[in-house]
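**Student:** Sharing a model that was predicted from the sequence below.
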Amino acid sequence: MTEHSHLQSTVEQIQQIMENAEGQLTESKRNESGNAEEFTNAQMQLEEANMELERMIASATNEQRDQLFRLQQRLQHLQNKMILGI
């Protein structure tokens, strides 16, 4: 079982990573090229966050698992948007 404080801390970190990635996606659309290095770093952080979610889901309670699955779906949707550039 994942401790509540660790869960909340990780969820907050992942949400910050997602906000940064959304910012990079918006900037990339605005400037067409954006900052390629920052964009790539944001994508890598999303992938690392996704792997962390997978680890947490494996040891989470049913209630926690539901919250983590929803977050993971949002994260994966953002990853897809970044790949497609939409």
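**Tutor:** That came in fine, so what should we check first?
**Student:** switch to C-alpha atoms for all contacts and neighbour counts from now on
**Tutor:** Noted.
**Student:** Go through stretch 11-21 and flag the buried ones.
**Tutor:** Using 16 or more other Cα atoms under 10 Å as the test for burial, stretch 11-21 gives V11, I14, Q15, I17, M18, N20, A21.
**Student:** Can you name the helix or strand that the first one falls in?
**Tutor:** According to DSSP states H and E, V11 maps onto helix 4-31.
**Student:** Presented hereafter is structure B, for comparison with structure A:
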Amino acid sequence: MATRQSVEQFIQQCEDTLRNAHAQYSEAKQLEHYNDTEFTNAQEQIETTYNDLMHLSASCNAQQREQLNRMRLQLQSLQNDMTLLRH
């Protein structure tokens, strides 16, 4: 079973990933091909965080799983937006 502290730390990591990816997405919308490396790194970070989330959710209780599910939806939404951006 995942501890409350480990889930909270992971949620913080997810929020950091989302902040970074949102920044890269906004920059990419404005600058187009200027920041390809950072944009790609942000996409990779989302994918890694998503995979870690799926592993962690397997050992969580129902309340923790619900928190992680909401975070998963945010990650997937941003990942889709970044994929669809004509960058």
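**Tutor:** Received it, and whenever you're ready, just let me know what you need. All figures in this text were calculated on a predicted structure; none of them were measured in a lab.
**Student:** Among the buried residues of stretch 11-21 of structure 1, which one sits closest to Q67 of structure 1?
**Tutor:** Nearest to Q67 of structure 1 among the buried residues of stretch 11-21 of structure 1, counting by Cα to Cα, is V11 at 9.3 Å.
**Student:** Now do the closest residue in space to N20 of structure 2 that isn't next to it in sequence against H33 of structure 2, distance only.
**Tutor:** Sequence neighbours aside, A42 is the residue nearest to N20 of structure 2 in space, at 6.8 Å (criterion: Cα to Cα, 6 or more residues apart in numbering). A42 of structure 2 sits 14 Å away from H33 of structure 2, going by Cα to Cα, to the nearest Å.
**Student:** Following element in sequence after the helix holding V11 of structure 1, please.
**Tutor:** Taking DSSP H and E, what comes next after helix 4-31 of structure 1 is helix 36-58.
**Student:** Which other helices and strands does that next one contact?
**Tutor:** If you count contacts as 3 or more Cα pairs under 8 Å, 6 or more residues apart in numbering; DSSP states H and E, helix 36-58 of structure 1 packs onto helix 4-31, helix 62-84.
**Student:** Taking helix 62-84 as reference, get the angle to it.
**Tutor:** 160 degrees (axes from the mean of the first three to the mean of the last three Cα atoms, to 10 degrees).
**Student:** With structure 2 overlaid, report how far helix 36-58 of structure 1 is off on average.
**Tutor:** On superposition with structure 2, the mean distance recorded for helix 36-58 of structure 1 (mean Cα distance after the TM-score superposition for structure 1) is 0.4 Å.
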